[in-house]
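Peer 1: Build me a model from this:
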Amino acid sequence: MISYLQVENLSKRFGEQLLFENISFGIGKNQKVSLIAKNGMGKSTLLQIIAGKDSPESGSVIFRNDITIGYLEQNPALQEENTVFEEVFSSDSPILNLIKAYEKAVAQNDLRQLEELLPQMDTYNAWDYDNTIKQILSELKINTYEKKIAHLSGGQRKRVGLAKVLISNPDFLILDEPTNHLDIEMTEWLEEYLEKSNVTLLMVTHDRYFLDRVCSHIIEIDEFGLFTYEGNYSYYLEKRAQRIETRNATIDKAKNLLRTEQEWMRRMPQARSHKARYRIDNFYKIKEIASQKTDEKTLELDIKGQRLGKKILELEHISKSFENHTLIQDFSYKFVRGEKIGIVGKNGIGKSTFLNIITQNLAPDSGTIEIGETVAYGYYKQSGIQFQETDRVIDIVKNIAERIDLGNGRVLSASQFLEYFLFTDKQQYSLVEKLSGGERRRLYLLTVLMRNPNFLILDEPTNDLDIVTLNVLEEYLKSFKGCLLIVSHDRFFMDKVSDRIFAFEGNGIIKDFPGNYTQYKNKKEEEEEQRQKEQKKQTTQQAAVQPSGPTDKTQKRKLSYKEKLEMQQLEQEIEQLNTEKTDIETALNSGTLSNDQLLQQSQRIAKIIELLDEKEMRWLELSEI
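Peer 2: Model prediction:
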């Protein structure tokens, strides 16, 4: 296999904290690799070093010389003054430079340049690539081409960054949490896109379905070292469990053997024979193995929730619109204790609006909301909360409560509670600015849960959390006795936790579906397949069947009635396309079109040329019969 990347003995510290030490691995051409590690162990830092955005303390990163590299950061560094169009096309890719030159020639009415570029567009199949670009932009819902980067939200910036790196079509793609800020539909499209692509991939993701279906190799970094697995996420889970079991057994065996060797060391004769020296050396090796930890420290969530009464939350005929755009239309529902509801739908379709109405942060246009007297909300917002960078972690918790009641008679101090959430003594007295993105999310989750809510609302809780924390959170939510309402694009998380789905399907329609996300998706696909079958059946029944008489095989076949109609239709369509082509050429040469219009018209003329070739070829086939 051709080597594309070789990492040798890489080490990095963040202040006094050691992130990783002497790690080595390689990635070959066409391999798709996922990097797994707990929050705070330097996953993003490692990607930055590999991408050349940061420097290691020691070690080397070597790429194959003749390959191009694309890198998507968690928070993409984009040029604030660029428009979306300028940013997306800011690449050194030869084919992108060709498309940009063509667009520039169109904008400047440079006919001589256009005459030179059009054959090149054909030679390099740039029209096809242009269609791929349009598909990427369309699937990621990027359509505000003239908007400045500085005016985009965090989610829009992430999608623009993702579009930019995909459009550059690199040989080696590095992605840091690519599904953050994507809705489920976008995530499934990206999953399929990467799965079919021949690109070599290294990524960090918490989306386990995405990881399972895209990646063929996994690299895991933990406190015990670096481990590689040739397989997807399901295979990794199996082999990791076997590795830990084998390692624990080795440590237990060493502990048992150590007792015997320690006794020998205590009563060892002073004679320095070769055999004695060998046994002494072996004793220290056994002692080193036996002193290792046999299990990993994991987060265990078991937090008391306040008592929830019979009446919880009742919505009656709720409706909400913004600027004549209906987000919620006449929705009613009575919540029941213990139910766990997942909310799915495209970005901007009204999910967060729904949560804000439920929590009375936003009033509906019509309808009523009744909240039970015992309801205590715990609202984990997608935006999170802004911690003061100079605050200490422990002070943030103490400002909420000095002591936390876990139920069953267990009460923890602020420091003990932080340790319960895997914050070490050193981290507790560290400043917030030193926390990783995932550690900040864990701290935020802690501040929500420590108030003992009985109605949990989680808006995209999986962003930036590591897979280990997600597994623990899932187990906690499964046993949560109160009501649970989750917005998430993480399908694995939704399947494991939710038993009901509110599907926002657009135009204010919210479909109430009993089951998890995969069951909902399968049901929708079955309904769509059935609809297409019915449509095909109707089309077949309506199609006219033309009688055909005997023909002389030695004579040239005549056009059938249907073919004659097709030929007439083709002549009309070719004439219309040529007229449209002439009109667009006139408009392009007028110098009066905006950048958006120039882009749309240049894309349209490329499509017209393609259609004309196709229809003229078919007309020639029919004319030769």
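Peer 1: use CA for all of it now, contacts and neighbours both
Peer 2: Fine.
Peer 1: what about residue 616, neighbour count?
Peer 2: 15 (other Cα atoms under 10 Å).
Peer 1: try residue 272
Peer 2: What residue 272 shows, counting by other Cα under 10 Å, is a neighbour count of 9.
Peer 1: That one: what's it in contact with?
Peer 2: Residues near residue 272 by Cα atoms under 8 Å, 6 or more residues apart in numbering: none.
Peer 1: Whatever helix or strand residue 20 lives in: which residues count as buried?
Peer 2: In this assignment (DSSP states H and E), residue 20 forms part of strand 17-28. Using 16 or more other Cα atoms under 10 Å as the test for burial, strand 17-28 gives 19-21, 23-24, 27-28.
Peer 1: for comparison, sequence B:
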Amino acid sequence: MGSIEANNLSYALPGGRVLFKDVNFKVGDGHHVALVGINGIGKSTLFRLIAGDMESKSGHVRVDGRLGAMTQFADRDPKMTVRRFLLSYSPLVIQNAAAELATAECAVEKEATPESNLRYANALSSWGEVGGYNAEVLWEQCTTAAFGRSLEEVGHRPVSTLSGGEQKRLALEVLFRSDADVLLLDEPDNFLDIPGKRWLEDKMNASLRTILYVSHDRALLANTSSRVVTLEAGGAWVHPESYFTYETARRARLGRIEEEQKLFRHEKDRLNTILKEYKRKSAYNDKFATKANSMEKRIERFERDNAPRERAKEQRIKMDLGGGRTGKIVFKADNFAIPGLIEGLTTEVHYGERIGVVGPNGAGKSHLLRLLGGEEIAHSGEWKLGARVDPGLFSQTNDRSDLESIPLVDIIRSEGLDLTRAMSGLKRYELHPEAQNRFESLSGGQQARFQLLMTELRSPTMLLLDEPTDNLDIDSAEALERGLAAYQGAVIAVTHDRWFM
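Peer 2: This next block holds a predicted model:
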């Protein structure tokens, strides 16, 4: 089958900051290993190193077997069709044959000459020889499983019109049906509805492939992992069991590190006390000067050879979402419908309520929240917001071209905050080290935290949250839960996070 081995792997960001160093782990044949760590620690970067899309500062990665990989973010390229999306998961030889076939078809359509017809015939022959027709059979199976529609029906549909969950399901269908021996899955459960998450768990558990995956879904981690690799404190360590026992093991490990650091400090203090005494006595006895020099060298060797492991820095994220008093009814719908998605919705949402919106991918949940947030969405029936309701929308996709190319601190200051208050807000969300970085350079989880901070600063009196925990690490998700518990106002959340609900 396949395996992954990382040896002394290190990576530094542009500017020199080391993201991680001396990372060592192995994913054995047929193992399903979870890669966990806080937002921005370098999980997606490590995946790109394994996939060969980036080069490490030092060390090396070895992958035995055919590799298939899925990235974290949904595709929002308006030119990307379902067919091209599926093609992007095919071997390069098929992608090249497809490009030649498309070029030859265009040439024939433009002018049917003996030369263009011959080129087209040769392209069709090559398409069959490299397995193109077999690939189309596979794609047909994928679209049927994901949407219940044939490739012919949906092949030319823009991928950007699919929900995030539909895109994820399509990518997972093609990967699990492929001939890949090793799968890299970067947050494969993001955007999936609850049946989709259960389907993914079943697929993973039934698979004989070697799988390394990133997820923040605690239920999925516990149900699918055979061991856990953790990126933290600039390095990595391996828990040899499933995530079900991970938290207990991590607490015990942190306790051991604290004890190591305590013993190290105690011994270093003892040696320094002796050194000070030698230096004091050397003022009137030269032999103590020699002893002092020897002790200084001994301390240097001790610090070099006995330095304790670094303890992971705790995140102290505090979300102060605020809110405000509104009328009793904050949202009312009467026979409301979004054509093809939602039919006959009649309901009321009251001040202070926490409403969870669930349903299958593509059912219109995000459309509903976007409409309530002020976006123009075609609909019928009646709906209205109540008195003093000012909605704040958090989007599931992190698709914020309006925030690109601007340092985070400047985005915050554009909301009317001075530098001190802007930095204070970033610090509460553990984003202050990224203050001069741009939104697009952040990890998915950091982008989500920053958008929550922006929502907080605008003081909405009703929160509209579209999959808010999908990219958040566990510390951030728990901070959001605490923030929502204290929020003064109604919350309408689309979520498939079983713990969050």
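Peer 1: TM-score of the superposition?
Peer 2: Comparison of the two superposed chains (TM-score structural alignment, normalised by the length of the second structure) gives a TM-score of 0.78, and 448 aligned residues with a Cα RMSD of 3.7 Å.
Peer 1: hmm, who's touching the next helix or strand after the strand holding residue 20 of the first structure?
Peer 2: Note on strand 17-28 of the first structure: by DSSP H and E, the next helix or strand toward the C-terminus is strand 32-37. For strand 32-37 of the first structure, contacts defined as Cα under 8 Å, 6+ apart pick out 27, 43, 199-205, 211, 214-222, 466-467.
Peer 1: for stretch 432-439 of the first structure, same thing?
Peer 2: Contacts of stretch 432-439 of the first structure (Cα under 8 Å, 6+ apart): 39-40, 387-393, 440, 463-466.
Peer 1: Pick out the most distant pair among the residues you listed.
Peer 2: The largest separation in the contacts of stretch 432-439 of the first structure, counting by Cα to Cα, is between 390 and 466 at 24.5 Å.
Peer 1: Pick out whichever of these two has more residues nearby.
Peer 2: It is residue 466, of residue 390 of the first structure and residue 466, that has more neighbours when counted by other Cα under 10 Å, with 22 against 11.
Peer 1: Residue 345 of the second structure in helix, strand or coil?
Peer 2: strand (DSSP: H, G, I helix; E, B strand; the rest coil).
Peer 1: Would you agree it is in contact with residue 335?
Peer 2: Yes. Here residue 345 of the second structure reaches residue 335: they are 5.1 Å apart, a contact under Cα atoms under 8 Å.
Peer 1: hey, where'd the strands end up in the stretch 251-400 of the first structure?
Peer 2: 313-322, 325-334, 340-344, 366-371, 377-380 (DSSP state E, counting those that start in this stretch).
Peer 1: just those strands: most buried one?
Peer 2: Of these, the one with the most neighbours on average (mean count of other Cα atoms under 10 Å) is strand 340-344, at a mean of 25.
Peer 1: contact partners of that strand?
Peer 2: For strand 340-344 of the first structure, using Cα under 8 Å, 6+ apart, the contacting residues are 184, 351, 483-489, 494, 497-504, 516-517.
Peer 1: Nearest to the spatial middle of the first structure, which residue is it?
Peer 2: residue 179 (1.1 Å; Cα atoms, centre = their mean).
Peer 1: Need the three-state assignment for that residue.
Peer 2: Put simply, residue 179 of the first structure is coil when judged by three-state DSSP.
Peer 1: check contacts around it.
Peer 2: 187, 205, 207.
Peer 1: Could you find the counterpart of the last one in the second structure?
Peer 2: Going back to what we said before, that points to residue 207 of the first structure. Mapped onto the second structure by TM-score structural alignment, residue 207 of the first structure lines up with residue 217.
Peer 1: Contacts only, for its match.
Peer 2: 189, 470, 497.
Peer 1: What is the burial count for residue 219 of the second structure?
Peer 2: For residue 219 of the second structure, using other Cα under 10 Å, the count is 17.
Peer 1: do the same with residue 9 of the first structure
Peer 2: Close neighbours of residue 9 of the first structure, defined as other Cα under 10 Å, add up to 15.
Peer 1: any idea which helix or strand carries the equivalent of it over in the second structure?
Peer 2: Matched to the second structure by TM-score structural alignment, residue 9 of the first structure sits across from residue 8. Residue 8 of the second structure is part of strand 3-12 when elements are defined by DSSP H and E.
Peer 1: cool, residue 475 of the second structure as well?
Peer 2: Assigned by DSSP H and E, residue 475 of the second structure falls in helix 474-486.
Peer 1: Now do the next helix-or-strand element following that helix: everything it contacts.
Peer 2: Sequence-wise, the next helix or strand downstream of helix 474-486 of the second structure (DSSP H and E) is strand 490-494. Residues from elsewhere that reach strand 490-494 of the second structure (Cα under 8 Å, 6+ apart): 330, 349-358, 365-366, 461-468.
Peer 1: Likewise for stretch 191-203 of the first structure?
Peer 2: 28-35, 170-177, 210, 213-215.
Peer 1: Tell me the gap between it and the middle of its chain.
Peer 2: Chain-centre distance of stretch 191-203 of the first structure: 13 Å, with Cα atoms, centre = their mean, to the nearest Å.
Peer 1: end to end, how far does that stretch reach?
Peer 2: End-to-end distance of stretch 191-203 of the first structure (Cα to Cα, to the nearest Å): 12 Å.
Peer 1: Show me which residues of that stretch are buried.
Peer 2: 191, 194-195, 199-203.
Peer 1: how about TSV for these, with distance to residue 565 of the first structure and secondary structure added?
Peer 2: Output for those, formatted as TSV (distance: Cα to Cα, whole Å; DSSP: H, G, I helix; E, B strand; the rest coil):
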residue	distance to residue 565 of the first structure	secondary structure
191	43	helix
194	43	helix
195	43	helix
199	46	coil
200	49	strand
201	51	strand
202	54	strand
203	54	strand
